[in-house]
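Enquirer: need coordinates for the below:
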Amino acid sequence: MVRTPLTPEERERGERLGVLLREARAERSMVSVAAEAGLSAETLRKIETGRAPTPALFTVAALASVLGLSLDELVRRCELVVA
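Expert: Next up, the predicted model:
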């Protein structure tokens, strides 16, 4: 299966998600947050750095739950602002 290349907007949205998760994680270690969410630290690192800009919904939901974020808030803050 060949994956369709991401648009610049999709990449930008993934970068915003990474920033939001990193800010919400704050002083907590990447390893502890990832473990609590049932993910590997490498998966979390890829999401936070934008190298995995389109993580699965269940992955985002698990991270949001661990970090005390609502999915609605994440969606709102990751939406593209069209001028």
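Enquirer: contacts, neighbours, all on C-alpha from now
Expert: OK.
Enquirer: tally of neighbours for Met30?
Expert: 18 (other CA atoms under 10 Å).
Enquirer: now whichever helix in the chain runs longest: buried residues?
Expert: Longest helix of the chain, by residue count under DSSP state H: helix 8-25. By neighbour count on 16 or more other CA atoms under 10 Å, the buried set for helix 8-25 is 10-22, 24-25.
Enquirer: what comes up buried for stretch 23-36?
Expert: Ala24, Arg25, Met30, Val33, Ala34.
Enquirer: what helix or strand does the last one sit in?
Expert: Using DSSP states H and E, Ala34 maps to helix 30-37.
Enquirer: for comparison, sequence B:
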Amino acid sequence: MVRLPLTPAQVEAGRRLGSALRAARGDRDLVEVAVDAGISPETLRKIESGRMPTPAFGTVVALSRALGISLEELADNWQPAIVAAARLTAS
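Expert: This next block holds a predicted model:
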């Protein structure tokens, strides 16, 4: 099975996800958060820097729990255009 290259929009979404996770981590040590989430510090470093723009769902769930941030909030960072459109439709 051949994996298609990521689109620029997917790469940018990964950067937003990484930024949101980095902000949620705040002053907490990267290694501490990675251990709490059950992932390697290098994996967390790659996600936060945008070098791993499409982490596995289980990894995102583990990070959301370790950081006390909801999956919905992370999803809002991942697809802000969809969130904005939904808000416009709801009003």
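Enquirer: mean deviation of the longest helix of structure 1 from structure 2?
Expert: With mean CA distance after the TM-score superposition for structure 1, helix 8-25 of structure 1 departs from structure 2 by a mean of 0.3 Å once superposed.
Enquirer: and that helix, how far out from the chain's middle?
Expert: Mean C-alpha position of helix 8-25 of structure 1 versus that of the full chain (CA atoms, centre = their mean, to the nearest Å) differs by 6 Å.
Enquirer: likewise for stretch 71-78 of structure 2?
Expert: 8 Å.
Enquirer: wait, which of the buried residues of stretch 23-36 of structure 1 is closest to Val81 of structure 1?
Expert: Ala24 (21.4 Å; CA to CA).
Enquirer: one step back: redo the buried residues of stretch 23-36 of structure 1 as JSON lines? Include distance to Arg45 of structure 1.
Expert: Converted to JSON lines, these look like this (distance: CA to CA, whole Å):
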{"residue": "Ala24", "distance to Arg45 of structure 1": "14"}
{"residue": "Arg25", "distance to Arg45 of structure 1": "12"}
{"residue": "Met30", "distance to Arg45 of structure 1": "7"}
{"residue": "Val33", "distance to Arg45 of structure 1": "11"}
{"residue": "Ala34", "distance to Arg45 of structure 1": "9"}
